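S.K.: just coords:
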C-alpha cells in the first residue's frame, strides 16, 4: 500500500449478476443479485441525484476470493463528490462491501477505507478489477469485524473526465466522506456512524476525512480515524529534489505529484522539473499496468535525483508552496485521530511528518500518537487498528498524546 505499489490486473471472467426492479414511476432500478450463497439480500439503491454523496450507478461485483470467503456482498459504485481544488462537482468510483447476516440495531457501522497509491492515471482504479488486488484481505478483515466497508478510488481514478489530484487532502477528504454517504444508499441497512482508516496515501485520506468532517461531513457521525504512515505533508519533496536527497520511494511520489500538479496548474512547465532518463521515460513511469510488473520497477529503478532537480530556486519554491497548500492539517479536528508512524520511513520523511503532527497539536487537535522506533513505511504493526476503531463506536475516551495534554 506504499507509494511504490503497482496495481496488477487480476480480472475474473465471471460476469456480474444484476437484476432490475421498477420504481414507483415505472423506471428500472438496478439492484443487487447475490452471486454466492450467504450474501445479504439488498433492496433497490437510492439513485436520486441530490448532490455530493448521491449515487450515479451500482454494479455488483464477483471475483474477490477474500470477500466471498467472508460471504460479503460487494459492488462497484459511482457517486458524486466535490473537487478540493476548485470546489467543482465530480463523479468518483469506489467499492462497497456489506457483511452477511442480520445487521445490529441502527445498521452496520461503516469504515471508509483509503487505499494506498496505485498511480495517477484513470486506469489505476482498484475498483476496475473484481479481485481488488492488494485490498481484498483488508476489506475482508473489516467485514469480519462487523463493518460495512466503502473504499473510494479517489477522484480521477476510475471515472473518465477528471484528473487525479495526488496528495490534495481536501479532495481526498471529500471523497472519503461522500463514499460513506453513497454506501448508505446502496440498499443495505447501514448506520450513520462511521470511522476512517488508511495507510500511506490512504492514511492521508483517513486523516483528511477527519480534517474535513466538521466542514463537509454534515449528517454523518464520524467516531474516529486511524492514519498509518500518512503522507500528511510532502512539501519537503521540493527541497529534497533541490538538495539531491530524494529516496527511491520519494522519486516515484514526486513524479506522480508533478504530473498531477501539471493537470491542475496548466502553467506549470514539467520540463523545469524533469530531464534525462526520467523525462524520456515519463509515460512509462506513470504507467500502472505493465505487461510485467518487473518492467515498471526496472524503469523506476533507473531514475536519479539529478533528473528531478528543479531548474531554479524559484521553481523549487513554487513546487514547495503547491505541495504545502495540499498538506494537512487544514481544519481543527472534531473527532479523535490515531496516527501511527515509523522512524525509518523512506517515503514520509520523519521531520516532514512530525511537523504536520506538531501543527495539529498546536491548533488543539486531539491526537493519539504512536511512534514506532525502527519501523519503516510498510512494516508498521497494525494488529490493534481494528480493535481501536471498534472502540470508537462505544465512545471510549482516547488518550491525547499532544504535549501538555492528558
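M.R.: Structure's in. What do you need? Please read these numbers as outputs of a predicted model, since none were measured by experiment.
S.K.: for the rest of this, base every contact and every neighbour count on C-alpha atoms.
M.R.: Fine.
S.K.: contact partners for residue 232?
M.R.: 169, 203-204, 207, 327-329, 353, 356 (CA atoms under 8 Å, 6 or more residues apart in numbering).
S.K.: could you rerun that using 7 Å?
M.R.: Residues near residue 232 by CA atoms under 7 Å, 6 or more residues apart in numbering: 204, 327-328, 353, 356.
S.K.: neighbour-wise, give me the winner out of those.
M.R.: In terms of neighbour count, residue 204 stands highest of those at 32 neighbours, by other CA atoms under 10 Å.
S.K.: can you tell me, leaving aside adjacent residues, what's nearest to it?
M.R.: residue 230 (4.5 Å; CA to CA, 6 or more residues apart in numbering).
S.K.: residue 341 too?
M.R.: Going by CA to CA, 6+ apart, residue 341 has residue 229 as its nearest residue, at 4.7 Å.
S.K.: burial check on residue 352, number of neighbours?
M.R.: Counted with other CA under 10 Å, residue 352 comes out at 16.
S.K.: just checking, it touches residue 236?
M.R.: Yes: counting by CA atoms under 7 Å, residue 352 touches residue 236, with 6.4 Å between them.
S.K.: so how far is residue 78 from residue 389?
M.R.: According to CA to CA, to the nearest Å, residue 389 stands 26 Å off from residue 78.
S.K.: looking at these two, which one has more neighbours?
M.R.: For residue 389 versus residue 78, neighbours defined as other CA under 10 Å are more numerous around residue 78 (24 against 20).
S.K.: state the distance from the more buried one to residue 244.
M.R.: Distance, residue 78 to residue 244, using CA to CA: 41 Å.
S.K.: included below, for side-by-side comparison, is a second structure:
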C-alpha cells in the first residue's frame, strides 16, 4: 500500500476535509459545424510512424480558443476490415503552449508514443491525434480545460471520419498526462457529445486527477512539494484560465513575477519556458492565498474531472515512481470512482510518469483490442 507521509499527507488531509461537490461545466461556444475539416489536409510522411500507410495533418472546427484545432490521423496498412477501421483517439501529454510545440508541427514527442502508435496500427486501429484548440491554431491554448479538451477529442474523430470514409463509427479514447485528463473528460461527456458515434471506452495514464484540489491550496506560503514541473503546470493553468475566465481577474491573484511568467506561457516554446519556470517556486507566483476566494472553485470548474458517468470500460495506469502526478492523487481518484460505484481497471507499474506507461504497452493494447474488435 502506498502511503502519503509528512507535509504532502497534511495537504491531502486538509483537502479531503473540504467539500467535494461535483464540479460545474465551463461552457464554451461551439461552432455550428464541429468536426468539419477546414483548409486543405496535408499528407505528412515526415511525421509518420512505423505501420502507417498514410499520415494526414488537418485543421477542423471545434470548441475553445478561436474555434479551430489541428490534428493528425494515421491509417493502418492493408485493406480496412468489414465495418471500417476502429478509431483510437489519442490525447497527448504536455508539450507546451506555444504553437510551435504542437505535435503536428514538432512531431511525436516521445519514442514511447511511437511504440504505442506502432502497436495500435498493427492491431488495425486508425489513430486520430488532436493538438487541442489554440495549440498550433489561433488563440490561447486552454491548458487542462476539461470541457474544451473533450470537444477537441470528439470533433477530431468526426473530422477524421470525414477524411477517411473507411473509418468505423467504433472508437475509444486514450491519453497520457494532460491527455489522460482529456481522455477522462471525454469519457464522462461522450454520451452527450458523441451520441452519433459508437464509443467503446477509455484508457488514461498519469492523469492529473484532483489537481484542482492541490492548486486551490496555493499561495505565498505554499510549501515546496518537490514535484517535477509543478510551477510550469500551474502557470499554464493560470494562462488558460485567464483567457477563458476574464471575469475572474487572474492577474489580481499573481505577483509581478507570476504575471510575467503567465504572460510568457502561451508564446514561449517549452524548451525555453521550462528552465525559467523550474527556477521559480509556486509560492512566488501568488500575491495572496487562494483559499477562501473564488479562485479554487473556478479552477475546479475549469479542470475538474468527474468520478461518475463512465458508461464504458475504463483503464487507469499510474506509475508508482511518478514525480509529476503523485500516485496519491490517482489513488484518491480511484477511491472516488469506487465510492461512486464505477467499475474500472487500475494498473500500478513501478516506473515514473512516462516510464509507467512504457511498462504497460502490451496491457493497454490488449485492453483496446477488447473494446474495439
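M.R.: Happy to help now that I have it. Because the structure is a prediction, the values reported are computed rather than measured.
S.K.: element containing the residue nearest to residue 204 of structure 1?
M.R.: Under DSSP states H and E, no helix or strand contains residue 230 of structure 1.
S.K.: residue in structure 2 paired with it?
M.R.: Aligned by TM-score structural alignment, residue 230 of structure 1 pairs with residue 207 of structure 2.
S.K.: now the strands for structure 1?
M.R.: Counting by DSSP state E, structure 1 has strands at residues 18-22, 28-32, 55-60, 73-82, 89-98, 108-114, 148-152, 190-199, 221-228, 337-342, 367-372.
S.K.: helices or strands up against the last one?
M.R.: To tie it back to what came earlier, the one meant is strand 367-372 of structure 1. Applying 3 or more CA pairs under 7 Å, 6 or more residues apart in numbering; DSSP states H and E, we find strand 367-372 of structure 1 packed against strand 337-342.
S.K.: related to what we said a few turns ago, so who does the residue nearest to residue 341 of structure 1 touch?
M.R.: 199-200, 203, 340-341, 377.
S.K.: could you dump the residues you listed to CSV with neighbour count?
M.R.: Supplementary listing: the contacts of residue 229 of structure 1 in CSV, determined by neighbours: other CA atoms under 10 Å:
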residue, neighbour count
199, 29
200, 26
203, 28
340, 21
341, 28
377, 23
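S.K.: one step back: got a list of what the residue nearest to residue 204 of structure 1 touches?
M.R.: Contact analysis of residue 230 of structure 1 by CA under 7 Å, 6+ apart lists 199-204.
S.K.: residue 179 of structure 2 now?
M.R.: Applying CA under 7 Å, 6+ apart, the residues near residue 179 of structure 2 are 91-93.
S.K.: cool, residue 236 of structure 2 as well?
M.R.: Listed by CA under 7 Å, 6+ apart, the contact set of residue 236 of structure 2 reads 143, 262, 265.
S.K.: please name the nearest non-neighbouring residue to the first one.
M.R.: What that stands for is residue 143 of structure 2. Leaving aside its chain neighbours, residue 143 of structure 2 sits nearest to residue 240 (5.3 Å; criterion: CA to CA, 6+ apart).
S.K.: what does that neighbour correspond to in structure 1?
M.R.: Using TM-score structural alignment, residue 240 of structure 2 pairs with residue 260 in structure 1.
S.K.: measure its match to residue 160 of structure 1 for me?
M.R.: Distance, residue 260 of structure 1 to residue 160 of structure 1, by CA to CA: 15 Å.
S.K.: same check, this time on residue 20 of structure 1
M.R.: If you measure residue 20 of structure 1 against residue 160 of structure 1 using CA to CA, the figure is 26 Å.
S.K.: with residue 19 of structure 1 instead?
M.R.: Between residue 19 of structure 1 and residue 160 of structure 1 the distance is 26 Å, computed by CA to CA.
S.K.: next: residue 301 of structure 1.
M.R.: According to CA to CA, residue 301 of structure 1 and residue 160 of structure 1 sit 30 Å apart.
S.K.: how close does the longest helix along structure 2 sit to structure 1?
M.R.: Secondary structure of structure 2 per DSSP state H: the longest helix is helix 146-163. Mean deviation of helix 146-163 of structure 2 relative to structure 1 after superposition (mean CA distance after the TM-score superposition for structure 1): 1.2 Å.
S.K.: now that helix: how far from the chain's centre is it?
M.R.: How far helix 146-163 of structure 2 lies from its chain's middle: 13 Å, per CA atoms, centre = their mean, to the nearest Å.
S.K.: ok, back up a step: shared with structure 2, which of the contacts of residue 229 of structure 1?
M.R.: Among the contacts of residue 229 of structure 1, the ones still in contact in structure 2 (both residues aligned by TM-score structural alignment, their matches' CA atoms under 7 Å) are 199-200, 203, 340-341, 377.
S.K.: closest to residue 267 of structure 1 out of those residues?
M.R.: Nearest to residue 267 of structure 1, judged by CA to CA, of those is residue 200 at 28.9 Å.
S.K.: identify the residue nearest that closest one in space, chain neighbours excluded?
M.R.: Nearest non-adjacent residue to residue 200 of structure 1, counting by CA to CA, 6+ apart: residue 230, 4.5 Å away.
S.K.: if I look at the one you found, how far off is residue 377 of structure 1?
M.R.: Where residue 377 of structure 1 is concerned, residue 230 of structure 1 sits at a distance of 9 Å (CA to CA).
S.K.: can you check residue 109 of structure 1 too?
M.R.: Applying CA to CA, the value for residue 109 of structure 1 to residue 377 of structure 1 is 29 Å.
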